[in-house]
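Asker: Sequence plus the predicted model coming up.
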Amino acid sequence: MSKRTHTQNGTARPIRLLGDPVLRTECDPVRTFDASLERLVDDMFVTMYEEDGAGVAANQVGVSLRAFVYDCKDDKGRRHVGHVINPTLVVADGEMLVEPEGCLSVPGLHFDTPRHAHAVVEGVDVKGKPLRVEGTGYFARCLQHECGHLGGGVYIDVLSGDARREAMRAIRALDR
């Protein structure tokens, strides 16, 4: 059974991989809310579903704008599907959970990554209407992960010590 519920419209775009400068550049705020923004969001959903991801940030498809989409479950098994334009991570608190995390831009690798058990993101939808998204468990992890992308980060940036060294070795091994 496919996860796809959001749209049949849109076109899958290539995922940018670690090393592409767009992933390491802070994204610009969305200022124009029009049909091209709606197309971008539709394309991001199609890309996320085709790549079997839980979320995709705009810069992962080569667009340096502050936007992401998501489709994942929280710690109670409730499914959350949506998008956020111009998101701000306003709360990241609760227990620090260290669990395996991966990223479509760093394919095939998963590392134990510390994330807060609770997160709140505020932003707007494609029409500019304010929204607030609150998540726990895996969904909180997803919200923190996608907001990190929009600031020019990738999940390996939050690793430290042995976990970071292991991740960097694995990434270098992929480049050979």
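Answerer: Looks like it came in fine.
Asker: drop to CA atoms for contacts and neighbour counts, all remaining ones
Answerer: Will do.
Asker: quick one, what contacts the spatially most central residue of the chain?
Answerer: In the chain, the residue lying closest to the centroid (C-alpha atoms, centre = their mean) is residue 146, at 2.7 Å. Applying C-alpha atoms under 8 Å, 6 or more residues apart in numbering to residue 146 gives the contacts 55-57, 68.
Asker: where does residue 109 land in three-state SS?
Answerer: When classified by DSSP: H, G, I helix; E, B strand; the rest coil, residue 109 comes out as strand.
Asker: ranges for the strands of this protein?
Answerer: Along the chain, the stretches classed as strands by DSSP state E are 55-57, 67-73, 79-103, 106-124, 130-136.
Asker: Report the buried residues of the fourth one.
Answerer: So that's strand 106-124. 106, 110-124 (16 or more other C-alpha atoms under 10 Å).
Asker: returning to that earlier point: which one of the strands of the chain lies nearest to residue 20?
Answerer: Checking these against residue 20 by C-alpha to C-alpha gives strand 106-124 as the closest, at 11.1 Å.
Asker: want to compare, so here's the second one:
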Amino acid sequence: MIYPIIPYGDPVLRKVAAPIELGSIDLIKLSEDMFETMYAASGVGLAAPQIGMDIRLFVVDGRPMNEGEKDEDVDESLIGFKKVFVNPTILEETGDEWGFEEGCLSIPGIRGEVYRPEYVKIHYWTEQGEERTDIFESLAARIIQHEYDHIEGILFTDHLNPVKKRLIKNKLSDITRGKVSVDYKMKLTR
């Protein structure tokens, strides 16, 4: 099932999401639906608040970012990087902060350079209920940090410098008012 993406301006995107009681919902089905929704929108990550669910869950699949790249440009961290994170907690963010232009399915048409640490250590459960603690680096770490922000009520635009924030203010207002054109399913208010 493909869910509509919740746009910038919806209060669910600013809430700290609630922990999931394991066994209370079908995490396998929900994560499959979230992957389907993410792929339909050509995304590499999707958090539950972006489909209107106030729960601590996100899915990632960074493999498409390596498609079409020359061998020397392939990001090793994205090889086989398709995962579900249930009730995640970031334990550590380490390494040098580096900039990369990010975007968001809930904020279409806007991109901006965000600086994040190179490594992330994260504790989480899989959709099958397996408890894990893993360390990710490079683009995989960045995707996780971006999606983790979503379940904390933080958007990538919050990380932008003040000048860039002023430049995108009107575009964000347009999205809030439903003045946006996307080629994927989005819950727009007009």
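Answerer: Looks like it came in fine. Bear in mind that the values here come from a model prediction, so they are computed numbers and not experimental data.
Asker: TM-score for these two?
Answerer: Here the superposed chains carry a TM-score of 0.86, computed using TM-score structural alignment, normalised by the length of the first structure; 166 aligned residues with a C-alpha RMSD of 1.9 Å.
Asker: hang on, the earlier thing: now distance to residue 174 of the first structure too, for the strands of the first structure, in CSV please.
Answerer: Output for the strands of the first structure, formatted as CSV (distance: least, C-alpha to C-alpha, whole Å):
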stretch, distance to residue 174 of the first structure
strand 55-57, 22
strand 67-73, 27
strand 79-103, 15
strand 106-124, 10
strand 130-136, 32
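Asker: Residue 159 of the first structure: which of those strands is closest?
Answerer: strand 106-124 (6.2 Å).
Asker: Give the aligned range of the closest one in the second structure.
Answerer: In the comparison with the second structure, strand 106-124 of the first structure aligns to the range 107-125 (TM-score structural alignment).
Asker: Residue 76 of the second structure: what's it in contact with?
Answerer: Residue 76 of the second structure neighbours (C-alpha under 8 Å, 6+ apart): none.
Asker: Closest one of the buried residues of strand 106-124 of the first structure to residue 86 of the first structure?
Answerer: residue 123 (5.2 Å).
Asker: and the gap between that closest one and residue 14 of the first structure?
Answerer: 26 Å (C-alpha to C-alpha, to the nearest Å).
Asker: follow-up on the earlier one: next one: the match of strand 106-124 of the first structure to chain centre, how far?
Answerer: Stretch 107-125 of the second structure sits 8 Å away from the centroid of its parent chain (C-alpha atoms, centre = their mean, to the nearest Å).
Asker: Also stretch 169-182 of the second structure?
Answerer: On C-alpha atoms, centre = their mean, the centre of stretch 169-182 of the second structure falls 19 Å from that of its chain.
Asker: Stretch 24-38 of the first structure too?
Answerer: Worked out by C-alpha atoms, centre = their mean, stretch 24-38 of the first structure lies 15 Å from the chain centre.
Asker: Report the buried residues of that stretch.
Answerer: Within stretch 24-38 of the first structure, judged by 16+ other C-alpha under 10 Å, the buried ones are 24, 26-27, 30, 37.
Asker: Need the max-distance pair from these.
Answerer: Going by C-alpha to C-alpha, the pair spanning the buried residues of stretch 24-38 of the first structure furthest: 24 and 37, at 21.7 Å.
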